[in-house]
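# following is a predicted model, sequence given first.
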Amino acid sequence: MLTDMNKARRHTLLRFNQAIPLLVMAILTGCSSEGEIPTYAVAGSVSLDGQPVSKARLAFMPDRANGNRGPQSFSFAHDGVFAVAEKQGLVEGAYLVDVTVMNAKGVPLGMASLPVSVAPDDSNYLYLELRSDDLQGVPDEEEEAEEDGEG
């Protein structure tokens, strides 16, 4: 014969066992990729005055003025070549790419912004062709500190 205490434990255990399938379904639904915005891989080359750059830092900034509400992403070019993996989150649409060109030692030489577009397919190879005349100066850390009132 079951005591009141044993009945209460059994009832609680039965209710817990009934909740497990609901909990599993909730977790799996939360991990679903439905509703996620698809992202795409991008690769390309960066040249300065027709020659591949030694190094460059690339910042892909969504062009909000042209309706891109996606995330920003970053990459580095070595010997004129760069790649952004699909999982880094470039969505379809317009971007402004801030390219900071560096010498072989990684010292910034200048930067320029270029408009690019990411397509919803595998054709995303970008040719980022810069001219020395297009490069703007890159403020160094000391200048930035002075502007912020720290210098």
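Happy to help now that I have it.

# going forward, measure contacts between C-alpha atoms and count neighbours the same way
Fine.

# all helices for this protein, in order.
Counting by DSSP state H, the chain has helices at residues 4-30, 141-147.

# can you redo those as TSV with distance to His78?
Below are these laid out as TSV (distance: least, CA to CA, whole Å):
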stretch	distance to His78
helix 4-30	39
helix 141-147	23
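
# what about Leu130, how many neighbours?
Using other CA atoms under 10 Å, Leu130 has 22 neighbouring residues.

# for Leu48, see how far away it is.
Distance, Leu130 to Leu48, using CA to CA, to the nearest Å: 5 Å.

# picking that back up, now distance to Ala112 and mean neighbour count too, for the helices of the chain, in CSV please.
What follows is the helices of the chain, written out as CSV (distance: least, CA to CA, whole Å; neighbours: other CA atoms under 10 Å):
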stretch, distance to Ala112, mean neighbour count
helix 4-30, 41, 11
helix 141-147, 18, 11
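
# this is the comparison structure:
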Amino acid sequence: MTDLILLTDEELQEMSYDSFNQVDLKALQTMQECEFPRYTVAMAHTIYLWENALYQEASRLCGNYDGGLWKTKNGFWELQSDRIFLMENGWGEIFKLNATEFSIVVNLFILSKLSMMTYESKPAINRRAVFFSDYIKDMMNKNRKILNTGAIYKLID
């Protein structure tokens, strides 16, 4: 697993994330540390849809994924593993990703699907899916020296 450098509160403000986004991010980051996590109904629905798609999408995207423990400490679902995952893009290129990089790809696919599914019908969930997708990309940018961002972008393209 890769230890990511989190975005600071100042960086989040500079990126124009509104206070609702920051509250949702904090709720997701601390969700597994709290006995009774607190978040809005819309955030609870977002988490429910996001988590339910997680395992299926990971299996669909990677043949050598066979389950594992996922945590939310960095602001997205991250697989806790030391394994290497082989992923292929649509042009036949194969990439070796660590668990953090694999998790980023899986999360971005899910959030994209959530955004499309909820575009008109559930604007509160859609807003959160777009925010978390943007947040992950900002987190990737901050950690570009320790992440294989080239492979990640080729896989999600």
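Yep, it's here. Here the structure is a predicted model, which means the values were calculated and not measured.

# fetch the TM-score of the aligned pair.
Put the two chains on top of each other and the TM-score (TM-score structural alignment, normalised by the length of the first structure) is 0.26; 69 aligned residues with a CA RMSD of 4.9 Å.

# is it true that Leu54 of the second structure touches Val106?
Yes: with contacts counted by CA atoms under 8 Å, Leu54 of the second structure reaches Val106, the gap being 7.1 Å.

# tell me which of those two has more neighbours.
Between Leu54 of the second structure and Val106, counting by other CA under 10 Å, Val106 is the more crowded of the two (28 against 19).

# tell me which element that one is part of?
helix 99-117 (DSSP states H and E).

# name the residues of that helix that come out as buried.
99-115 (16 or more other CA atoms under 10 Å).

# how near is Val130 of the second structure to Met116 of the second structure?
Taking CA to CA, one finds Val130 of the second structure at 10 Å from Met116 of the second structure.

# also Asn141 of the second structure?
Distance, Asn141 of the second structure to Met116 of the second structure, by CA to CA: 24 Å.

# now Ala151 of the second structure
Counting by CA to CA, the gap from Ala151 of the second structure to Met116 of the second structure is 24 Å.

# strands of the first structure, start to end?
Under the criterion DSSP state E, the first structure contains strands at 42-48, 51-52, 55-62, 73-78, 81-84, 93-102, 108-118, 125-130.

# so which of these comes closest to Glu147 of the first structure?
Nearest to Glu147 of the first structure among the strands of the first structure is strand 108-118; the distance by CA to CA comes to 19.0 Å.

# tell me what that closest one is packed against?
Strand 108-118 of the first structure makes packing contacts with strand 93-102, strand 125-130 when contacts are defined by 3 or more CA pairs under 8 Å, 6 or more residues apart in numbering; DSSP states H and E.

# ok, 10 Å please
Here strand 108-118 of the first structure touches strand 55-62, strand 93-102, strand 125-130, going by 3 or more CA pairs under 10 Å, 6 or more residues apart in numbering; DSSP states H and E.

# now distance to Met25 of the first structure too, for those, in JSON lines please.
As requested, these are exported to JSON lines (distance: least, CA to CA, whole Å):
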{"stretch": "strand 55-62", "distance to Met25 of the first structure": "35"}
{"stretch": "strand 93-102", "distance to Met25 of the first structure": "34"}
{"stretch": "strand 125-130", "distance to Met25 of the first structure": "40"}
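
# so for Val118 of the first structure, which of these sits nearest?
Of these, nearest to Val118 of the first structure by CA to CA is strand 93-102, at 5.2 Å.

# now for the closest one, which elements pack on it?
strand 42-48, strand 55-62, strand 73-78, strand 108-118, strand 125-130.

# can you check what angle separates the helix or strand where Ala129 of the second structure lies from helix 99-117?
Using DSSP H and E, Ala129 of the second structure sits within helix 123-142. Calculated by axes from the mean of the first three to the mean of the last three CA atoms, to 10 degrees, helix 123-142 of the second structure forms an angle of 150 degrees with helix 99-117.
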